[in-house]
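# Pasting the sequence and the predicted model now:
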Amino acid sequence: MKKIVAWKSLPEDVLAYLQQHAQVVQVDPAQHDAFVAALRDADGGIGASVKITPAMLDGASRLKALSTVSVGFDQFDVDDLTRRGIVLAHTPDVLTESTADTVFSLILASARRVVELADWVKAGQWRASIGPAQFGLDVQGKTLGIVGLGRIGGAVARRAALGFNMNVLYTNRSANPHAERTYGARRVDLPELLANADFVCLQVPLTPQTKHMIGAAELRAMKKSAILINASRGATVDEAALIDALQNGTIHGAGLDVFDTEPLPADSPLLKLASVVALPHIGSATHETRHAMARNAAENLIAALDGTLAVNIVNRDVLAGSAGRDS
């Protein structure tokens, strides 16, 4: 019987599904040596939010597939997995809408100062009619610049154009004809997007090319009234440069669901800035979506172990047989 290592707590029905197909060993990734030992004796693995290094897979000669309960896969060395002939699967579709909801909540909360003013009311500061000191910014009719118009970016564009009559600009490796036709989105280069967007929204995976793609120069290129929205990966933004830009008024504010270090340290300067809305990486965190992600990841893993997985594969070169498995 195949053996699967699970390094994340799974819903009971998802665990039962896996147990119908394989022996499931649940491990605590904090117990590093035990975790690595379990991988060396496994055919597959499922989990999230833990860095899986090449060294951890040395000696894992049976390992055929890994399945991450996430759309992002920056916790894995994809090239190394491909060289070893290990399929990596992810869950790109089931979290699209809930994550786009989170992105748009950051847009609204940042523009209308929802978190700041809710705390202000709870603190007993609302003693008279509000004035300009409590005013925010309009969202409807403004320009939204989306960096990375994939599934989630497209869902954000739909909300922006159809729900809030926003003008949508985007940068992407390739054109998105559907978004252009349906939402009036216009593809531009990054400098033009930064110069014209009232809200700059990052929806890119973390790769060597996207790490710190928004730094001091890019922040200076944005409107002084602009708000940066990041619900992709923390390291796509140079956090030190962002803090400096916010403290100096280079940009108006930021709505952030992701950070360089997570959990965000309690002494982070970001937490002292009223212009920042900071969330604890809740992008897909609804009961319904997280359950769907776990089920999807489990189904991906079983299909990969059976050799029938045709979707949600990060490293398709494995299937093409272009990389051999290390012994």
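Right, received. Where do you want to start?
# alpha carbons only for contacts and neighbour counts from here, please
Fine.
# If we ignore the residues flanking it in sequence, what's nearest the one residue sitting closest to the centre of the chain?
The chain has residue 232 as the residue nearest its centroid, 3.7 Å off, counting by C-alpha atoms, centre = their mean. Distance criterion C-alpha to C-alpha, 6 or more residues apart in numbering; nearest residue to residue 232, sequence neighbours excluded, is residue 203 at 5.2 Å.
# if we can go back for a sec, what about the residue nearest to the centre of the chain, distance to residue 71?
Relative to residue 71, residue 232 is positioned 10 Å away (C-alpha to C-alpha, to the nearest Å).
# gap between the two ends of stretch 205-212?
Stretch 205-212 has an end-to-end distance of 12 Å (C-alpha to C-alpha).
# could you pull out the helices for the stretch 1-150 of the chain?
With DSSP state H, counting those that start in this stretch as the criterion, the stretch 1-150 of the chain has helices at 12-21, 32-40, 54-57, 78-84, 96-112, 114-122.
# Second structure follows, compare the two:
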Amino acid sequence: MEKPCVLVPALGPKGIYQCFIPCIEEHFTTVTYEEFEKKQENFAEMIQAVFVWGCGLQVNKKLLQTLPKLQVVANGGVGVDHLDIPLINSFGVKVCNTPHVVDNATADIGMTLMLASARKILEGHDFSKYHESVYLAESTLGNDVSGATLGIIGMGRIGYKVAKRANSFEMKILYHNRNQRKEEEERAVGAVYCEKIEDLLQKSDFVMVVVNLSPQTRKLIGVKELAMMKPNSTLINISRGLVVDQDALVDALKRKVIKAAALDVTYPEPLPRDHPLLSLPNVIVLPHMGTHTVETSQVIVEKMISNTLAVLNGEQPPDEVKI
């Protein structure tokens, strides 16, 4: 029996890594976007699914109009702010994502960034590589994480997993959320609810942003919010780059309004090499690596496959995104 055809952004570093391709090709015939552009007339009637992985493939009106047999767009990851879901649905095409899979890996990267920033891990590594003296400079003194106060903005699934990890470090945990969690959930991680975000900002040594990107959260952290933070505090962003006003952050770091920042997400991604954030000594910037592990990526691919097969078999996919 002929396998259904799926359009993928690319194979390799520009798209889906080669190590995950055998799993996909067990169920589908893959067509890369480059192949599709070269021989559109050969593939347009064959493609029934599109895999969105990273930023290598834009599902826009033009593409949708060229794929009459398309039934499903499967997104690798939770966030779907890069997809125009009403537009895609208007073509009779379902959209699926991969929720819950990324929670642990993203919470891990949040803790990693906090610890690396607080304990000056990069400075220590550079000293080991380039030292001209055997003595550590005063500037390499870090800060204790244990016993410090962590403010979590956004206590959803990932935020709660961050709280669990932070609780193991004996941190004091504050959180701000649209809705307060149940008392037993708060008690389990020792978290205290802050109805007003300013209360959290003013009291936290570390502020970790773990919200979804929406019109309400766009530039949620700006000049006003940064000014409310402690001068010795650190901002950690593991949500989406646009949740933080980067110009305001650069200014706050230069003027020492806050002590440091550790970012897994920026806008754009990756940042241009001459971006001012990359030249500041009190900043760690990662190229959106929160879910970038073998294990998590494998499960993401498997969920993309199962969602796609469900749609193509006329079944309800487990992870359809509805607006």
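Okay, I see it. Everything quoted here is computed from the prediction, not taken from an experiment.
# How close are the two chains, by TM-score?
Taking TM-score structural alignment, normalised by the length of the second structure as the basis, the two superposed chains have a TM-score of 0.87; 313 aligned residues with a C-alpha RMSD of 2.5 Å.
# Out of the helices of the stretch 1-150 of the first structure, which gets nearest to residue 143 of the first structure?
Closest approach to residue 143 of the first structure among the helices of the stretch 1-150 of the first structure is made by helix 96-112 (11.7 Å; C-alpha to C-alpha).
# now the closest one: how far from the chain's centre is it?
In terms of C-alpha atoms, centre = their mean, to the nearest Å, the centre of helix 96-112 of the first structure is set 13 Å apart from its chain centre.
# Please apply the same query to stretch 88-99 of the second structure.
20 Å.
# whereabouts in the second structure does the longest helix belonging to the first structure align?
In the first structure, taking DSSP state H as the definition, the longest helix is helix 287-306. Using TM-score structural alignment, the residues of the second structure aligned to helix 287-306 of the first structure are 294-313.
# And the matching stretch, what's buried?
Buried residues in stretch 294-313 of the second structure, defined by neighbour count with 16 or more other C-alpha atoms under 10 Å: 296-297, 300-309, 311-312.
# which pair in the residues you listed spans the largest distance?
The widest separation within these (C-alpha to C-alpha) is 24.5 Å, between 296 and 312.
# Contacts only, for the aligned residue in the first structure for residue 59 of the second structure.
Using TM-score structural alignment, the partner of residue 59 of the second structure in the first structure is residue 52. Neighbour list for residue 52 of the first structure: 75, 76, 77 [criterion: C-alpha atoms under 8 Å, 6 or more residues apart in numbering].
# export those residues to CSV and tack on neighbour count and distance to residue 57 of the first structure?
Below are those laid out as CSV (neighbours: other C-alpha atoms under 10 Å; distance: C-alpha to C-alpha, whole Å):
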residue, neighbour count, distance to residue 57 of the first structure
75, 14, 13
76, 17, 11
77, 14, 11
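# now the residues you listed as a markdown table including distance to residue 94 of the first structure?
As requested, the contacts of residue 52 of the first structure are arranged in a markdown table below (distance: C-alpha to C-alpha, whole Å):
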| residue | distance to residue 94 of the first structure |
| --- | --- |
| 75 | 20 |
| 76 | 21 |
| 77 | 23 |
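# any idea how far the aligned residue in the second structure for residue 110 of the first structure is from residue 84 of the second structure?
In the second structure, residue 110 of the first structure lines up with residue 117, judged by TM-score structural alignment. Counting by C-alpha to C-alpha, the gap from residue 117 of the second structure to residue 84 of the second structure is 36 Å.
# And residue 286 of the second structure, by the same measure?
Distance from residue 286 of the second structure to residue 84 of the second structure, by C-alpha to C-alpha: 27 Å.
# ok, now residue 228 of the second structure?
For residue 228 of the second structure, the distance to residue 84 of the second structure (C-alpha to C-alpha) stands at 35 Å.
# now residue 229 of the second structure
Residue 229 of the second structure is 35 Å from residue 84 of the second structure, by C-alpha to C-alpha.
# Thank you, goodbye.
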